[in-house]
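Enquirer: Next come a sequence and a model predicted from it.
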Amino acid sequence: MVEQSIWMQKVTADPGHSSWYIERFRSMARAGDDLAGEARLVDAMVPRHARILDAGCGPGRVGSQLAEAGHDVVGVDVDPALIEAAEQDHPGPLWMVGDLAELDLPAQGITTPFDAIVCAGNVMTFLAPSTRGEVLKRFRAHLAPGSRAVIGFAAGRGYEFSAFFEHAAAAALEPDLLLSTWDLRPYTDDSNFLVAVLRAA
């Protein structure tokens, strides 16, 4: 039995948490806020009509933007409420309920490797700590050789960047580019956010 994610612990403690999160991004979209920064970065990295996995897709904010850009998107999230919102608000991509620590899409008939994986929105810090290394190994298993995973999360959320780099190395994911923001500012030792572009070795 996989340890319950920090996200689902929050949902268990506060059954309204998912609805609050969904409405937060719906409100931002109505206000015209820029919600596509992560998708723009990933879109610039891949060929046209790429296969992209949105890992921890939430209500579909990033994956839907990539689908609108013409990519073949599969989104996976552990929270059924977020997947339901993604299906309602962003029809088109394949949205699936699933735990990233048990990710096995070939077993569900999705056998073609992905050209990229995007994992935005601090998803890595919402995983059960004991599963973080395994999640990165699962990412590697779903990538075509030489393809890349783009993972972003903030410091101070219980997952040190140094531990993340160790987990990535153990998963045969090698840093191609390290940034401190989704708008391409360089990563430094004192950065409080990390966007890691990791290549499947």
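Expert: Perfect, I can see it now.
Enquirer: CA only for contacts and neighbour counts going forward, please
Expert: Will do.
Enquirer: I'd say Gly63 and Asp54 touch.
Expert: Yes - contact status for Gly63 versus Asp54: in contact at 5.7 Å, counting by Cα atoms under 8 Å.
Enquirer: Please compare the first structure with the one that follows:
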Amino acid sequence: MSRWNELTGGTLGETYDSRFAALAAGGTDVHGEARFCAALVPPGSRVLDAGCGTGRVAIWLAEQGYDVVGVDLDASMLAVAEQRAPGLTWIEGDLADLDLDLAGSFDLVVAAGNVIPLLAEGTEPQTIRNLANALTPAGVLVAGFGLDAGHLPVRPTFTLDDYDAWCAAVGLRLDERFATWDGEPYRNGGYAVSVHRR
């Protein structure tokens, strides 16, 4: 079972969405991840939102002209995403068992919102392999996640060195790393946004 499901029971879709709606209504920018991705590949590019949740990133990108597919294990999250954007492709599935029959077809794969640390422990290397397999030869993998107790709702179980090694094992090299989705330089803090390319 994923650490996300252990934490939430897979029932928090509406609650999660309401939280971000309240932040947006209060003037908080909730689209930093999506804008970050849009700066890496042009409109029209194919994007896989891995661990898409309620679709916040995928829907914004689709509105900017990207061809987006969202995948998530949590049916309650996907129910909200489907209600908000019924015209997009939403797939319920475990990223560790990802079999989209779309190998090599995405220009960018994004895993935002602590997706990687909330996988079932031990499935991280296979998940990274699956995400890499979904990329085109010039594709980009982007992941942002916490590394310590201050940035994670669960106990950290791997380091950035581990993550880079999993990426390297499937032919991806670290291109850039930031401390935030706004592009602040990474200086060994508790949160990192990593860009890996072939």
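Expert: Great, that's in hand. Just so it is clear, the structure is predicted and the values come from calculations on it, not from any experiment.
Enquirer: about what we covered before: which of Gly63 and Asp54 of the first structure has more residues huddled nearby?
Expert: Gly63 (32 against 27; other Cα atoms under 10 Å).
Enquirer: need the longest strand for the first structure.
Expert: Longest strand in the first structure by number of residues, with DSSP state E as the criterion: strand 143-154.
Enquirer: Mind reading off the mean deviation between the helix or strand just after that one and the second structure?
Expert: For strand 143-154 of the first structure, the succeeding helix or strand toward the C-terminus, using DSSP states H and E, is helix 161-170. Compared with the second structure after the fit, helix 161-170 of the first structure shows a mean deviation of 1.4 Å (mean Cα distance after the TM-score superposition for the first structure).
Enquirer: Helix 161-170 of the first structure to strand 143-154, inter-axis angle?
Expert: 170 degrees (axes from the mean of the first three to the mean of the last three Cα atoms, to 10 degrees).
Enquirer: Off-centre distance for helix 161-170 of the first structure?
Expert: The gap between where helix 161-170 of the first structure is centred and where its chain is centred comes out at 16 Å by Cα atoms, centre = their mean, to the nearest Å.
Enquirer: which residues in the second structure does that helix align to?
Expert: Helix 161-170 of the first structure corresponds to residues 160-169 of the second structure when matched by TM-score structural alignment.
Enquirer: Name the residues of the longest strand of the first structure that come out as buried.
Expert: 143-144, 147-154 (16 or more other Cα atoms under 10 Å).
Enquirer: Contacts made by that strand with the rest, please.
Expert: Identification of contacts with strand 143-154 of the first structure by Cα atoms under 8 Å, 6 or more residues apart in numbering yields 42, 113-125, 139, 192-201.
Enquirer: ok, now stretch 9-20 of the second structure?
Expert: In contact with stretch 9-20 of the second structure (Cα under 8 Å, 6+ apart) are residues 4, 30, 53-54, 74-80.
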